[in-house]
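Colleague: What would the 3D arrangement of this be:
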Amino acid sequence: MTTDGRKPMSENKLGAIDALIAAVAPPPSGGVADVDWTRFEKALGFAAPVDYREIVGRYGVGQFSGEFYVFAPGGSTGQDVYEESATFLDIIGDPTWQESVDALGTQWLHPDGSRTAIDLVGGEAAFQPWGGGSGGGYGYWHTIGDDPNGWPAVYTDLAGVWLYDRDGLASLLLAAVSGRFPADAVHPSVSEEPEFILFESYH
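Modeller: Alright, predicted model coming up:
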């Protein structure tokens, strides 16, 4: 346990992966087994969080419950973290998003229902993309601290939906498919029929 009573981050993440697998079965064919994670770190400037590695390795390239998709290194067009990174960083780096949420009073929504002020300070320097959503959503890690395994996960449509999970990507996906976010933030169908749809093309 940490001094605040929480489990170490690695335990939280591995526990979230186990729970995610129990809630959403990975494809029988498995995920991507031959990712060069050293190349990932050199290309993007950070080591891949352990839960992201597990998601890519267990699930591969596809979509959770018709909504959330996770980029993979070397994925098909539109799903390759190397190809999509610059575009997603340009988007979150636009300072007008902070101005917009400040003006509207929009807040991060956490899985426990609490809300906190949105902080986009640092723009593209404070976020790294992990994926997105079928309805035009954007997924990022909030790169606070030196350890990527401690980075919270963000999912937003840059309008009314601003989800934030301080325990990371697997925890955020689990909260979504478990129906822990309200219906106006994540459509009920995501938790009513939790599934993973594998995209066939991968290179």
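
Colleague: Please make it C-alpha for all contacts and neighbour counts, starting now.
Modeller: OK.

Colleague: Could you measure from the closest residue to residue 95 other than its chain neighbours over to residue 142?
Modeller: Excluding the flanking residues, the one nearest residue 95 by C-alpha to C-alpha, 6 or more residues apart in numbering is residue 123, at 7.2 Å. Using C-alpha to C-alpha, to the nearest Å, residue 123 is found at 10 Å from residue 142.

Colleague: Would you do the same for the sequence below? I want to compare the two.
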Amino acid sequence: MEWVRRLAEAVGRDRSGVSVDWPVVERRLGTALPADYKAFCETFGRGEFQEYLTVYSSGGGTDAQVADIHEENRQIAEEDEAGAEYYLPQGLYRPGSGSGLLQWGASARGDEFFWLADDTVSPNAWTVLARDDAQHARGYDMCMSEFVHRLLADEAFEGFAGFGATRRTPPFYTPYPL
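Modeller: All right, here's what the predicted structure looks like:
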């Protein structure tokens, strides 16, 4: 996974050695996950980038923040009409329903990051969708790890919601204790 390797190099991270039980995690979600995301979890574990971005990762085994958050989002959407409207126009991903949002991260500023998960295409081809705290959304035709790398380490990338790479602040990663 080229983009995971590049991201790890940019923040000086060695492989964490996290081993995730992907079949269990994917059964919880009802879908396979992108290969770069799996490599990301096994390289980084749980943590945050630049005190800004948290990718919903795993501490290993059957632990999976991405599945926990998706279950929480679904519960909110099912219990409250305003909660369901929050995810429109795409709606939340539901297995077998075509496409919908599957959240993989969030920022300290209230930005949210999703895949536009789609049953009709390989998870490796899912679009990344970034949405700021005012719900302005933008799609990116790249994998999750490329988006994170570009956001943190590529000064030519326009960034998102006022956040992007600068020479003043080299990218860094802070792991959470397991």
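
Colleague: quick one: TM-score?
Modeller: Once the chains are overlaid, their TM-score stands at 0.75 when taken by TM-score structural alignment, normalised by the length of the second structure; 161 aligned residues with a C-alpha RMSD of 2.9 Å.

Colleague: Settle it for me: which of residue 123 and residue 142 of the first structure has more neighbours?
Modeller: Neighbours per residue, other C-alpha atoms under 10 Å: of residue 123 of the first structure and residue 142, the larger number sits with residue 142, 25 against 19.

Colleague: That one against residue 127, yeah?
Modeller: Yes - contact criterion C-alpha atoms under 8 Å: residue 142 of the first structure and residue 127 qualify, at 4.8 Å.

Colleague: In which helix or strand does the spatially most central residue of the second structure reside?
Modeller: Residue closest to the mean C-alpha point of the second structure, counted by C-alpha atoms, centre = their mean, is residue 104 at 2.7 Å. Element membership for residue 104 of the second structure (DSSP states H and E) is strand 99-107.

Colleague: which residue ranges form the strands in the first structure?
Modeller: 62-64, 68-70, 107-109, 115-117, 127-133, 138-142, 153-156, 162-165, 196-198 (DSSP state E).

Colleague: To residue 93 of the first structure, which of these lies closest?
Modeller: Across the strands of the first structure, residue 93 of the first structure has its closest neighbour in strand 127-133 (8.7 Å, C-alpha to C-alpha).

Colleague: what is the orientation angle of that closest one with strand 138-142?
Modeller: Interaxial angle, strand 127-133 of the first structure versus strand 138-142 (axes from the mean of the first three to the mean of the last three C-alpha atoms, to 10 degrees): 150 degrees.

Colleague: Which of the strands of the first structure sits closest to residue 100 of the first structure?
Modeller: Between those, strand 107-109 lies closest to residue 100 of the first structure; by C-alpha to C-alpha that is 11.1 Å.

Colleague: What range does that closest one cover in the second structure?
Modeller: Counting by TM-score structural alignment, strand 107-109 of the first structure pairs with no residue of the second structure.

Colleague: And for that strand, what's in contact with it?
Modeller: 101, 115-118, 162-164 (C-alpha atoms under 8 Å, 6 or more residues apart in numbering).

Colleague: Could you rerun that using 10 Å?
Modeller: Under the contact criterion C-alpha atoms under 10 Å, 6 or more residues apart in numbering, strand 107-109 of the first structure has outside partners 101, 114-119, 154-156, 160-165, 181-182, 185.
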